[in-house]
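J.: No letters, just coordinates:
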């Protein structure tokens, strides 16, 4: 096995050696003879090998490598795999790229067309061509595609709908959140409208999540 491959797959860094001939024969298989899912299976197993190897180098015994210890090390590991770069987020999901395929008409038949690639690490799409949207339009995204429900707002960077924060009100659609006016509050997330402070309490600032009781000698006779 060449030095470049040994370095890429950290064969020379293994606490317990791996049979080079076995790895070499696996990597040398004709891609036409294997399933399209085989690279992912290989990288899934190898992710555990990398994590276990890291824990062994930290001085842990084989008996100690299990449960949360192994899971934490697995999520922190990253390497260049056969299926691409292997890295995980805080939830354990792989940060990889996904192809967005679009069914398009081609004469009297339909075909699957690669129109974009989604990067999980940047949470964004890189479009190669505009897809055919659900309304039949292919020049630009339908505006209602990104509409958020009432109680949610659209995040600027990701364009995802997020639950309205406390102290804010969200009408939905494409709007962002709006702070509650003085005298009103929103004490929970996901509120469509701010509520007026009850009698005997006040909220002097915009964006209040709660109302305060009136100080001695003062009153708030109305909501």
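T.: That came through, no problem. Predicted model only: the values in this text are computed from it and were never measured.
J.: can we go C-alpha only for contacts and neighbour counts from here?
T.: OK.
J.: Give me the three-state assignment for residue 112.
T.: Secondary structure, DSSP: H, G, I helix; E, B strand; the rest coil: residue 112 is strand.
J.: and it, how many residues sit next to it?
T.: 12 (other CA atoms under 10 Å).
J.: Check residue 212 too.
T.: The burial count for residue 212: 13, using other CA under 10 Å.
J.: helices and strands around the longest helix seen in the chain, which ones?
T.: Criterion DSSP state H: the longest helix present in the chain is helix 38-57. If you count contacts as 3 or more CA pairs under 8 Å, 6 or more residues apart in numbering; DSSP states H and E, helix 38-57 packs onto helix 67-76.
J.: Presented hereafter is structure B, for comparison with structure A:
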């Protein structure tokens, strides 16, 4: 996005790593888990590309329109009900939908910016934060706090012994790794919205 170049590259690395991990999660698990991992991989790589510092790459307007179309289609894909959906997955699907719509919103804001997206972020402060940006900031800040608390160890759980073998099929399906991936993408989304 449009902060210092070092912060931009760190954001690119974080999002690309999260997207890569989500690609690894596509290898196993139930169909719903693979579908979720695919959406998260798309978000991770899309956010990584969007976070490339402006000094390195200033894409033309049509690129931002293409982003909006891709993530709009992904949002529609999230809305399509799949067979065998479990009730507890509704909250997670809602989070995916909101993330995809946030990407559409950011891409639309960049496409609508006069002179390209990379020249407008400094001018937002004069008129204040737009309502949609503020609502998304509040949501993702709350999500990051909630997801962070889910990674805290629970009293009474026994950690695996060091050197204990991990089943090959379940290596990337562990809930805490998926939660850490979602937390990192939530942090990245929060950082990107702050620069919008």
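T.: Looks like it arrived, so ask away. For clarity, every value in this text was computed on a predicted model and none was experimentally measured.
J.: And the TM-score between these chains?
T.: Scored against TM-score structural alignment, normalised by the length of structure 2, the superposed chains reach a TM-score of 0.24; 72 aligned residues with a CA RMSD of 4.6 Å.
J.: Give me the angle between the longest helix of structure 1 and helix 67-76.
T.: Here the directions of helix 38-57 of structure 1 and helix 67-76 differ by 120 degrees (axes from the mean of the first three to the mean of the last three CA atoms, to 10 degrees).
J.: mind listing what's buried in helix 38-57 of structure 1?
T.: Neighbour-count burial for helix 38-57 of structure 1 flags 39-40, 43, 46-48, 50-56 (criterion: 16 or more other CA atoms under 10 Å).
J.: ranges for the helices of structure 2?
T.: Taking DSSP H to define them, one finds helices in structure 2 at 5-25, 31-50, 61-79, 89-112, 124-127, 131-150, 175-195.
J.: could those go into CSV alongside mean neighbour count?
T.: Output for these, formatted as CSV (neighbours: other CA atoms under 10 Å):
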stretch, mean neighbour count
helix 5-25, 21
helix 31-50, 21
helix 61-79, 17
helix 89-112, 19
helix 124-127, 9
helix 131-150, 15
helix 175-195, 19
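J.: quick one: which of the buried residues of helix 38-57 of structure 1 is nearest to residue 126 of structure 1?
T.: residue 40 (22.4 Å; CA to CA).
J.: can you tell me how far that closest one sits from residue 50 of structure 1?
T.: According to CA to CA, to the nearest Å, residue 40 of structure 1 stands 15 Å off from residue 50 of structure 1.
J.: Next: residue 38 of structure 1.
T.: Distance from residue 38 of structure 1 to residue 50 of structure 1, by CA to CA: 18 Å.
J.: One more: residue 26 of structure 1?
T.: Counting by CA to CA, the separation of residue 26 of structure 1 from residue 50 of structure 1 is 17 Å.
J.: Repeat that for residue 21 of structure 1.
T.: For residue 21 of structure 1, the distance to residue 50 of structure 1 equals 18 Å [CA to CA].
J.: now residue 154 of structure 1
T.: Residue 154 of structure 1 is 39 Å from residue 50 of structure 1, by CA to CA.
J.: Also residue 41 of structure 1?
T.: According to CA to CA, residue 41 of structure 1 and residue 50 of structure 1 sit 14 Å apart.
J.: Distance check, residue 48 of structure 1 against residue 76 of structure 1.
T.: On the measure of CA to CA, residue 48 of structure 1 and residue 76 of structure 1 end up 11 Å apart.
J.: no wait, residue 115 of structure 1
T.: Following CA to CA, the distance that separates residue 115 of structure 1 from residue 76 of structure 1 is 32 Å.
J.: Who has more neighbours out of the two?
T.: Set residue 115 of structure 1 next to residue 76 and count neighbours by other CA under 10 Å: residue 115 wins out with 18 against 14.
J.: The more buried one contacts residue 104, doesn't it?
T.: No. Residue 115 of structure 1 lies out of contact with residue 104 (CA atoms under 8 Å); the separation is 10.3 Å.
J.: Okay, and residue 118 of structure 1 sits in which element?
T.: For residue 118 of structure 1, the host element (DSSP states H and E) is strand 109-119.
J.: what packs against that strand?
T.: strand 97-106, strand 124-127.
J.: in the longest one, what counts as buried?
T.: By neighbour count, and taking 16+ other CA under 10 Å as the criterion, the buried residues in strand 97-106 of structure 1 are 97, 100, 102.
J.: what residues are up against the second one?
T.: Just to be clear, that refers to residue 100 of structure 1. Counting by CA atoms under 8 Å, 6 or more residues apart in numbering, residue 100 of structure 1 makes contact with 114, 115, 116, 117, 118.
J.: what's the closest non-adjacent residue to residue 8 of structure 1?
T.: Excluding the flanking residues, the one nearest residue 8 of structure 1 by CA to CA, 6 or more residues apart in numbering is residue 80, at 6.6 Å.
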